[in-house]
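**Student:** this one's structure only:
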């Protein structure tokens, strides 16, 4: 039985802890905050309950596998999952609207044809077929296997099979970025907005994201979008309780200040009170800036490895408590597309544009879940927008977002009881990520800019887990990182991937 010290109680760290405990190891999780879950948070007030992190689950198979591998009770006995229908409703800049069915690529094509005109569904479906090829080529190395030592192969090879397009007398072109794929292969600005909204939700610039980012809408439309009764925090609770059932020890309010080394390897942790706890392995589920401080190194990964990404976009969340019942057949998630994509992208990834936050692509979440409201005569609504790293959001910009949400939430102004705002500063306080940065999923191509550092590090005995390491951000990716770290510790360097 090895002693494992885990730093942080985020989803990836807890997934690793549960698997390691089942393998017979003694696991102690040290969390500086007072609770578990990391970015998967919630807030309750006056009988209202809101998610403050992820609002939907994609690839639930990752957590089903975790629960199967760590106990007799399957995931569905621990949380109540439901596919949301429709998966999303979109309101485009020209006023056209479309509802996209859940996990039905044929249904999505039919819906697009009906809403946007004949032929749009076929173009989108053909694009998703090419996205499937990119998914098939990258699924194992980006989700199920430790990052290859020769990761440069993933960086140089673009897995998306771009279609050669000739425009009038111009030379034949092939898309290398997501924005180019939208322009050349989709054409219709509404389809382009639909495509790019998936990149924006992940904090990616479609102008520089590789064409392989097509896997993001492919994953959602193929595997579905799922809600959790009582909020996504219930998933975090279920993973936490599975850890407890496997005799993982949690110590909250326990801040790690240093990773102790001995004979050239990680040998334990030092806490803020000066005490030291020995360990055979240390698993760190913290942002790269924090890990660098703990190791007194600019980065614990070996020279030549994938560098940690910094200054990532953050998220703004506005919580709205409303009087009045949620109307029947209201979409769970509505996306209001911006009228000025160039200004939005400049504000996020380039030159700041005053007032751009208020005009950003806005997601309006209206769950039909009675567990989240005081009674059937009230409604809990969450607004989310991707914002720049460390953005200082003004009250006027929040007002503008709420005003825009009123286009799809009937009588919002008159129904509003109160609102709360979660800015990048609150994200930073909850997760430790400088500027409230939110890591994106790993993607192949783009010279390796969207890969993440490996789970094993240059310091033997130290492993990185969670969204800041391979395979990147997002609930399914966090779960997979836990699986990969557990495999590396249990099986050693010979471990080649999840089975």
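**Tutor:** Cool, got the structure. Given the structure is predicted, the values throughout are model-derived calculations rather than measurements.
**Student:** when you work out contacts or count neighbours from here on, use the C-alpha atoms and nothing else.
**Tutor:** OK.
**Student:** can you give me the end-to-end span of stretch 50-57?
**Tutor:** 15 Å (Cα to Cα, to the nearest Å).
**Student:** so how far is that stretch from its chain's centroid?
**Tutor:** Distance of stretch 50-57 from its chain centroid, counting by Cα atoms, centre = their mean, to the nearest Å, is 10 Å.
**Student:** the top helix by length along the chain - contacts with which helices or strands?
**Tutor:** Secondary structure of the chain read by DSSP state H shows that its longest helix is helix 120-139. The contact analysis (3 or more Cα pairs under 8 Å, 6 or more residues apart in numbering; DSSP states H and E) places helix 120-139 against helix 105-116, helix 215-223.
**Student:** strands of the stretch 251-400 of the chain, residue ranges please.
**Tutor:** Ranges of strands in the stretch 251-400 of the chain, per DSSP state E, counting those that start in this stretch, are 256-262, 265-271, 276-278, 281-284, 314-323, 333-336, 362-365, 378-387.
**Student:** oops, could you answer that again for the stretch 51-200 of the chain instead?
**Tutor:** Counting by DSSP E, counting those that start in this stretch, the strands of the stretch 51-200 of the chain are 81-83, 88-91, 97-100.
**Student:** returning to what we had before: most packed of the strands of the stretch 251-400 of the chain?
**Tutor:** Highest mean neighbour count among the strands of the stretch 251-400 of the chain (mean count of other Cα atoms under 10 Å): strand 281-284, with a mean of 26.
**Student:** show me what it is packed against.
**Tutor:** Going by 3+ Cα pairs under 8 Å, 6+ apart, strand 281-284 lies up against strand 3-7, strand 265-271, strand 462-464.
**Student:** need those strands in CSV (columns: distance to residue 333).
**Tutor:** Shown next, in CSV, are the helices and strands packed on strand 281-284 (distance: least, Cα to Cα, whole Å):
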stretch, distance to residue 333
strand 3-7, 34
strand 265-271, 42
strand 462-464, 33
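**Student:** compare those strands and give me the one nearest residue 325.
**Tutor:** Set against residue 325 and scored by Cα to Cα, the helices and strands packed on strand 281-284 come closest in strand 3-7, at 42.6 Å.
**Student:** next, the buried residues of the closest one.
**Tutor:** Residues 3-7 are the ones in strand 3-7 that count as buried (16 or more other Cα atoms under 10 Å).
**Student:** below is an additional structure, to be compared with the one above:
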């Protein structure tokens, strides 16, 4: 039985801890804040409750596998999962609206034809065929296997883009895919919105980002009853049942090294904890900036993804009942100086004081130039203006709002930036850090490590790290 220290109590770190505990190891999690969940947080006030991180779950099979492998109760006995249908409503800059069904290729084609004109759905469907080819080429090495020692093959573009122009100029970015292959600026905006929701700029994201809409439209979107925080509660409880120990309000200040191997940690109080393995769920760039002796210089840092975007979230407490034909998720596309926003309106009694009120969350992806401190209020103003296209009578119904800025993200997670999922192409710039660190005995789990950010990807990282520790060099990936 090995002694294992886990730094951080985010979803990926807790998924690792539960799997390692089931394998017979003694696992202790050290979390610098007062609670678990990392980015999967909650804000509650006056009977209203809001998810402050992700609002929907994609690829729930990742967490089904976690619960099957770590106990008798399956995921659906621990949380209530519901498919969101329609998966999303889109309100484009010209006012056109379209409702996209959940995980139905034929339904999506028909909806796009009806809203955008004959042929729009067919072009989108043909694009998804090419996106599937990119998915098939990268799914296993990007999601189910440890990152290879030589990631050069993943640096090549897997998307089979259509050639354009007499000179057959290559398509290298997602924005170029939209402009050259979709034939309608609204379809291009639809594609851009998928990249933006994960923090990527379509102008620089590789064409391989086409796998993001393919993944969502193929495998569906799911809501967890009580909000996504309920999933964090369930994973934490599964860890406790497997006798994982949690130590909160305890920051880790140094990873101890001896004879070229990680051998424990030093906490903020000065105490030291010996360990056979250290698993870090902390943001990898922050880890490099001080926790590991010898990695102080940026030139020494192992490769990691850093896309540089964050989130502003506005929690809206509304008077009045949610209308009968309201949809769970609406994407209001950028127009008139307002950003693209995602508006979540879950029909969940657990999130509101009574049936005569509604809790709504509005989220936008932002870069570092968007604002600082009080300037975020101006960003929030524009976000609420945009959200009015998704919520009838929003201004008149508003009781109060609560704005969560990237500074709140940094306080909760340790980093201003929200990491994105791993993407092939882009010369490897969007590959996160490998799970096996350059220092033997130190492992990376969670959104900052392979296979990247997002609830599903963080859960996959837990499976990979646990497999590498338990099975060692023989581990070839999830099955």
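**Tutor:** Sure, I can see it. All figures in this text were calculated on a predicted structure; none of them were measured in a lab.
**Student:** overlay them and tell me the TM-score.
**Tutor:** The TM-score (TM-score structural alignment, normalised by the length of the second structure) is 0.97; 475 aligned residues with a Cα RMSD of 1.6 Å.
**Student:** tell me the contacts of the residue mapped onto residue 258 of the first structure from the second structure?
**Tutor:** Structural correspondence for residue 258 of the first structure with respect to the second structure (TM-score structural alignment): residue 254. Contact analysis of residue 254 of the second structure by Cα atoms under 8 Å, 6 or more residues apart in numbering lists 265-267, 290-293.
**Student:** excluding chain neighbours, give the residue nearest to residue 254 of the second structure in space.
**Tutor:** residue 291 (4.3 Å; Cα to Cα, 6 or more residues apart in numbering).
**Student:** neighbours around whatever residue of the first structure lines up with the one you found, how many?
**Tutor:** With TM-score structural alignment defining the correspondence, residue 291 of the second structure maps onto residue 294 in the first structure. For residue 294 of the first structure, the tally of surrounding residues (other Cα atoms under 10 Å) stands at 20.
**Student:** for residue 259 of the first structure, see how far away residue 294 of the first structure is.
**Tutor:** From residue 294 of the first structure to residue 259 of the first structure the distance is 5 Å (Cα to Cα).
**Student:** what do you get for residue 35 of the first structure?
**Tutor:** Distance, residue 35 of the first structure to residue 259 of the first structure, by Cα to Cα: 22 Å.
**Student:** what of residue 106 of the first structure?
**Tutor:** Applying Cα to Cα to residue 106 of the first structure and residue 259 of the first structure gives a distance of 52 Å.
**Student:** also residue 146 of the first structure?
**Tutor:** In terms of Cα to Cα, residue 146 of the first structure sits 23 Å off from residue 259 of the first structure.
**Student:** contact partners for residue 2 of the second structure?
**Tutor:** Here residue 2 of the second structure is in contact with 24-26, 275-277 (Cα under 8 Å, 6+ apart).
**Student:** burial of residue 34 of the second structure, as a residue count?
**Tutor:** The number of residues packed around residue 34 of the second structure, counting by other Cα under 10 Å, is 10.
**Student:** show the contacting residues for it.
**Tutor:** By Cα under 8 Å, 6+ apart, residue 34 of the second structure lies in contact with 248-249.
**Student:** helix/strand/coil for it?
**Tutor:** Classification of residue 34 of the second structure using DSSP: H, G, I helix; E, B strand; the rest coil returns coil.
**Student:** most remote residue from the second structure's center?
**Tutor:** residue 166 (39.4 Å; Cα atoms, centre = their mean).
**Student:** OK, contacts around that residue?
**Tutor:** Residue 166 of the second structure neighbours (Cα under 8 Å, 6+ apart): none.
**Student:** any idea how far residue 328 of the second structure is from it?
**Tutor:** 45 Å.
**Student:** same check on residue 395 of the second structure?
**Tutor:** Taking Cα to Cα, one finds residue 395 of the second structure at 19 Å from residue 328 of the second structure.
**Student:** so these two - more neighbours on which side?
**Tutor:** Set residue 395 of the second structure next to residue 328 and count neighbours by other Cα under 10 Å: residue 328 wins out with 19 against 13.
**Student:** what is the aligned counterpart of the more buried one in the first structure?
**Tutor:** Using TM-score structural alignment, the equivalent of residue 328 of the second structure in the first structure is residue 332.
**Student:** tell me the most buried of the helices and strands packed on helix 120-139 of the first structure?
**Tutor:** Each of those was scored by mean neighbour count; the highest is helix 215-223, a mean of 20, by mean count of other Cα under 10 Å.
**Student:** residues in the second structure aligned with it?
**Tutor:** Counting by TM-score structural alignment, helix 215-223 of the first structure corresponds to residues 211-219.
**Student:** ok, now stretch 366-377 of the first structure?
**Tutor:** Counting by TM-score structural alignment, stretch 366-377 of the first structure lines up with residues 345-356 of the second structure.
**Student:** what sits up against that stretch?
**Tutor:** Applying Cα under 8 Å, 6+ apart, the set of residues contacting stretch 345-356 of the second structure is 46-50, 225-227, 319-322, 326-329, 358-361.
**Student:** which ones among those residues map onto helices?
**Tutor:** Going by DSSP H, the helices hold none of these.
**Student:** just give me the neighbour total for residue 483 of the first structure.
**Tutor:** Other residues close to residue 483 of the first structure by other Cα under 10 Å number 30.
**Student:** excluding chain neighbours, what is closest to it?
**Tutor:** With sequence-adjacent residues excluded and distances taken as Cα to Cα, 6+ apart, residue 483 of the first structure is closest to residue 16, at 5.9 Å.
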